[in-house]
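Colleague: the following block contains a protein sequence and its predicted model.
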Amino acid sequence: MGLLAALPVVVAPSASAADDPLLRPIASDYAARWLRPQAPARIFGDTYLVGFAGMTVALVRTEAGLILIDGALPQGVPAIEDNIRRLGFDVKDVRLILSTEPHYDHAGGLAALARDSGATVIASVRAAALLQRGESGLDDPQAGTLAAFPPVVKLRAVRDGERIRLGGTTITARATPGHTTGSMSWAWRSCEGARCADILFGSSLNPVSADGYRFSDPAHRATVAAFRRSFATVRAMKCDILLTAHPDHSGGDGKIARLAQGAEPNPFIDPAACRAYADKYEAVLDARLAKEAAGGR
């Protein structure tokens, strides 16, 4: 259940990859930190991590193929595909790719991953429209600061509560807007023998914004209300294991390090994780609103 032996993972694209429009790097001050190499790992049952130290990409094995969740940045795709192969799987067996949000750091690699695997990308109705255009929404709190990304062609839109089935595995879409209007989290059950765990891949709940954006502005009441609904949704979910789009948002970076060291019991199993995640970011939003009310930026 631990990590595979840490082999070198090359994140920078090769010369030929650099000529691929779907793999062209998106410049970001955070890219080097987000894409720090991480060995692929089995987290529990048929659930694996195939992403990076600062960016979660999950893989779920089913009887009828593989499900991938999120795609990181375009320049990270070769490393994701290499991690899939290192686990003994074939990229061509990826049937579905689930998207948490239409931001370049999580959606930038979707087009290349879908092309290389032949998979269909699944997202919320709002996010699907943006993924087709390769851009984030004008109603996004970070609008004006977000890079464009390769548009996704093969898409399927789903609504809150809709169930996606592949083989004997069912993943449920759970709308968690706020960070973006189209943010979607994904819930499923994974088993090891007779022991099963409810797993949530949570979208970002962080109320971050572009400079000058005020959550307390009357025009943004719907965004604040969306955050409140999402906090309540995540807090109420049955959740034994929480994975988040950025692992450090929920302590996933520390959990994966302990798992690599052979820690027992499994450090990812924490029935309080979803509640703690929601509480953490509701407190951040409350602090932001209080600061704005006091005249701060």
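Modeller: That came through fine. Residues are numbered from 1 along each chain as shown.
Colleague: only C-alpha atoms from now on, for both contacts and neighbour counts.
Modeller: Fine.
Colleague: in the chain, which residue is closest to the centre?
Modeller: residue 245 (3.4 Å; CA atoms, centre = their mean).
Colleague: in contact with that residue: list those residues for me.
Modeller: Contacts for residue 245 (CA atoms under 8 Å, 6 or more residues apart in numbering) come out as 55, 56, 57, 70, 100, 106, 201, 202, 203, 204.
Colleague: for the second one, which non-adjacent residue is spatially closest?
Modeller: In this case it means residue 56. residue 245 (5.1 Å; CA to CA, 6 or more residues apart in numbering).
Colleague: circling back: among the contacts of residue 245, which ones are in helices?
Modeller: When DSSP state H is applied, the contacts of residue 245 are split such that residue 106 fall in helices.
Colleague: okay if I get the contacts of residue 245 as JSON lines plus distance to residue 214 and neighbour count?
Modeller: Formatted as JSON lines, those follow (distance: CA to CA, whole Å; neighbours: other CA atoms under 10 Å):
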{"residue": "55", "distance to residue 214": "27", "neighbour count": "28"}
{"residue": "56", "distance to residue 214": "29", "neighbour count": "25"}
{"residue": "57", "distance to residue 214": "31", "neighbour count": "25"}
{"residue": "70", "distance to residue 214": "29", "neighbour count": "30"}
{"residue": "100", "distance to residue 214": "24", "neighbour count": "31"}
{"residue": "106", "distance to residue 214": "24", "neighbour count": "24"}
{"residue": "201", "distance to residue 214": "28", "neighbour count": "23"}
{"residue": "202", "distance to residue 214": "25", "neighbour count": "24"}
{"residue": "203", "distance to residue 214": "22", "neighbour count": "28"}
{"residue": "204", "distance to residue 214": "19", "neighbour count": "23"}
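Colleague: what is the nearest of the contacts of residue 245 to residue 49?
Modeller: Closest approach between those and residue 49, by CA to CA: residue 57, at 5.9 Å.
Colleague: next up, the contacts around the closest one.
Modeller: Per CA under 8 Å, 6+ apart, neighbours of residue 57: 49, 50, 51, 68, 69, 70, 71, 72, 80, 245.
Colleague: now do the contacts for the first one.
Modeller: Contact partners of residue 49, counting by CA under 8 Å, 6+ apart, are 40, 41, 42, 43, 56, 57, 58, 59.
Colleague: farthest-apart pair in those residues, please.
Modeller: 42 and 56 (13.2 Å).
Colleague: about what we covered before: TSV please, covering the contacts of residue 49 and showing distance to residue 136.
Modeller: Below are these laid out as TSV (distance: CA to CA, whole Å):
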residue	distance to residue 136
40	29
41	31
42	32
43	31
56	20
57	20
58	22
59	25
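Colleague: so how far is the longest helix anywhere in the chain from its chain's centroid?
Modeller: Ordering each helix of the chain by length in residues (DSSP H) puts helix 273-293 first. Remark: helix 273-293 is offset 20 Å from the chain centroid, using CA atoms, centre = their mean, to the nearest Å.
Colleague: counting contacts, what elements does that helix pack onto?
Modeller: Taking 3 or more CA pairs under 8 Å, 6 or more residues apart in numbering; DSSP states H and E as contact, the helices and strands that helix 273-293 lies on are helix 221-236, strand 241-244.
Colleague: below is an additional structure, to be compared with the one above:
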Amino acid sequence: MSFFARRRATALRAEAVAPSRRQLLALGCACCTALAAPVSQAAAQSPAVQQHLALARAAAGDDLTHLLRLGEVAAPTPGLRLPTPDEQRARPTPPPARAFDNLVFLGNHWVSAWALLTSDGIIVIDGMDHDAMAERDIEGGLRRMGLDPAQVKLMIVTHGHADHYGGCGHFTRRYGTRVVMSETDWQMLDSGRLEFDRPELGRPPRRDISVGDGSEVRLGDTVVRILSTPGHTRGTISPIIDLKLGGATHRALLWGGTSFNFGRQPDRLPRLQSYIDGTARARQVAGEQEIDVFLSNHSSFDLAIPRLERMRDGGPNLFVTGVPATQRALTVMHECARATMAAWTA
């Protein structure tokens, strides 16, 4: 079987009702702009920037406007009030919920964790901010869903920022959970040169399992395929997973690192170029592998919380939006990144 080769079942298609564009921009823009390099008004209004933003808006249509806030780095909206991560953390944690038969959402309004259920235990994707949050939202969420947190055998960390690895220690110490991360980001953590860190966030986990592009992480009957998508960090990975819904199987891409919050790093231009290249490649993979579900590790990038709220009373699965929608999402991100490159090099 060739890499990622597998045929998906018939898709259910539904669109989530989106808030206004201004509301969506305010959902989590702070993570995009807090560490971004400043852009002059002349650069923001340049033809190249505006051309790429127009392509992003065209790809977004009416259902993906929440991704357009990535363009705020290139052309900030005057007067837009951006919530801080602390403000998002302070909002009440929504209840955990099954997004698919074998996938449980355990996130909050700031950062997400996803539990992938297998025949031999649980894989959790991302460990959130710190031990207390992991205990409250991941362990507590699993218990609320009738699942045993001692069955968390693996934690896959999408990238080496503390809001995604900070709570891993709770599971490694209490349950002996193994931690999976890209070799590139393990090296970053080993070096001590942490990019997104504050004293109240959890410390990096001890080096454990390394993966790279094309790696497969197996547990029981489940295979997680690793797609390298660098940029957000140099070693960001995006898991590709098969999700069960009744008798159907859907393929999902969980994008590992979305925003351009590396704007003050000395290597910002090469990293942004790798993001541009990575979104283009992922868009091709999405078509080849018929990826009809696009997920994120921040709920404001996949509307996980409002979608799950609407799904509580039944109805279609709002995460299954189809292969074209996945490719359009990646196009929005790609064009916003190209707009940012144009602004940073103007």
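Modeller: Alright, I've got the coordinates. Because the structure is a prediction, the values reported are computed rather than measured.
Colleague: any idea what the residue nearest to the centre of structure 1 aligns with in structure 2?
Modeller: Per TM-score structural alignment, the equivalent position to residue 245 of structure 1 in structure 2 is residue 297.
Colleague: helices along structure 1, start to end?
Modeller: 15-18, 31-34, 77-86, 104-107, 110-117, 125-133, 221-236, 252-260, 273-293.
Colleague: pick the most buried one from those helices.
Modeller: Most buried of the helices of structure 1 by mean neighbour count (mean count of other CA atoms under 10 Å) is helix 104-107; its value is a mean of 25.
Colleague: once you drop chain neighbours, what's closest to residue 49 of structure 2?
Modeller: Per CA to CA, 6+ apart, closest to residue 49 of structure 2 is residue 339, 4.5 Å.
Colleague: try residue 271 of structure 1
Modeller: Nearest one to residue 271 of structure 1, counting by CA to CA, 6+ apart, is residue 240 at 4.3 Å.
Colleague: could you measure from the one you found over to residue 152 of structure 1?
Modeller: 32 Å (CA to CA, to the nearest Å).
Colleague: with residue 288 of structure 1 instead?
Modeller: 34 Å.
Colleague: likewise for residue 53 of structure 1?
Modeller: With CA to CA as the criterion, residue 53 of structure 1 and residue 152 of structure 1 are 25 Å apart.
Colleague: so these two - more neighbours on which side?
Modeller: Counting neighbours by other CA atoms under 10 Å for residue 53 of structure 1 and for residue 152 shows that residue 152 has the greater number, 25 against 21.
Colleague: list the contacts for that one?
Modeller: So residue 152 of structure 1 contacts 110, 111, 114, 121, 131, 132, 133, 134 (CA under 8 Å, 6+ apart).
Colleague: quick one: map the second one onto structure 2.
Modeller: Residue pairing (TM-score structural alignment): residue 111 of structure 1 is matched to residue 169 of structure 2.
Colleague: that match against residue 131, yeah?
Modeller: Yes: assessed by CA atoms under 8 Å, residue 169 of structure 2 is found in contact with residue 131 at 6.6 Å.
Colleague: what sits in contact with each of these two?
Modeller: residue 202.
Colleague: ok, and the closest non-adjacent residue to residue 94 of structure 1?
Modeller: residue 66 (4.3 Å).
Colleague: burial count for residue 94 of structure 2?
Modeller: Residue 94 of structure 2 has 17 nearby residues by other CA under 10 Å.
Colleague: which one in structure 1 is aligned with it?
Modeller: So, by TM-score structural alignment, residue 94 of structure 2 is matched to residue 38.
Colleague: distance of its match from residue 83 of structure 1?
Modeller: From residue 38 of structure 1 over to residue 83 of structure 1 (counting by CA to CA), the distance is 9 Å.
Colleague: return every residue with contacts to both of the two.
Modeller: 50, 51.
Colleague: now the residue mapped onto residue 72 of structure 1 from structure 2. Nearest residue, chain neighbours left out?
Modeller: Residue 72 of structure 1 maps onto residue 128 in structure 2, with residues paired by TM-score structural alignment. Spatially, and ignoring its direct neighbours in sequence, residue 128 of structure 2 is nearest to residue 164 (4.5 Å; CA to CA, 6+ apart).
Colleague: one more: residue 246 of structure 2?
Modeller: residue 101 (7.3 Å).
Colleague: and for residue 190 of structure 2?
Modeller: That would be residue 207: by CA to CA, 6+ apart, it lies 7.8 Å from residue 190 of structure 2.
Colleague: give the contact list for that neighbour.
Modeller: Here residue 207 of structure 2 is in contact with 179, 186, 190 (CA under 8 Å, 6+ apart).
Colleague: quick check: of those residues, which lies closest to residue 232 of structure 2?
Modeller: When the contacts of residue 207 of structure 2 are compared against residue 232 of structure 2 (criterion: CA to CA), the nearest one is residue 186, at 14.7 Å.
Colleague: so residue 172 of structure 2 makes contact with residue 178?
Modeller: Yes: between residue 172 of structure 2 and residue 178 there is a contact at 6.5 Å, judged by CA under 8 Å.
Colleague: picking up where we left off before, how near is the counterpart of the residue nearest to residue 49 of structure 2 in structure 1 to residue 293 of structure 1?
Modeller: Counting by TM-score structural alignment, residue 339 of structure 2 corresponds to residue 287 in structure 1. To residue 293 of structure 1, residue 287 of structure 1 is 10 Å away according to CA to CA.
Colleague: what's the overlap in contacts for these two?
Modeller: With CA under 8 Å, 6+ apart as the test, residue 287 of structure 1 and residue 293 reach no residue in common.
Colleague: picking up where we left off before, count the residues that sit near the match of residue 72 of structure 1.
Modeller: When neighbours are counted by other CA under 10 Å, residue 128 of structure 2 comes out with 31.
Colleague: again, but for residue 64 of structure 1
Modeller: 14.
Colleague: list the contacts of the nearest residue to it once chain neighbours are set aside.
Modeller: Sequence neighbours aside, residue 167 is the residue nearest to residue 64 of structure 1 in space, at 4.5 Å (criterion: CA to CA, 6+ apart). When contacts are counted by CA under 8 Å, 6+ apart, residue 167 of structure 1 is found next to 62, 63, 64, 65.
Colleague: among the residues you listed, which lie within strands?
Modeller: 62, 65 (DSSP state E).
Colleague: quick one: the residue nearest to residue 246 of structure 2 and residue 22 of structure 2, what's the gap?
Modeller: 33 Å.
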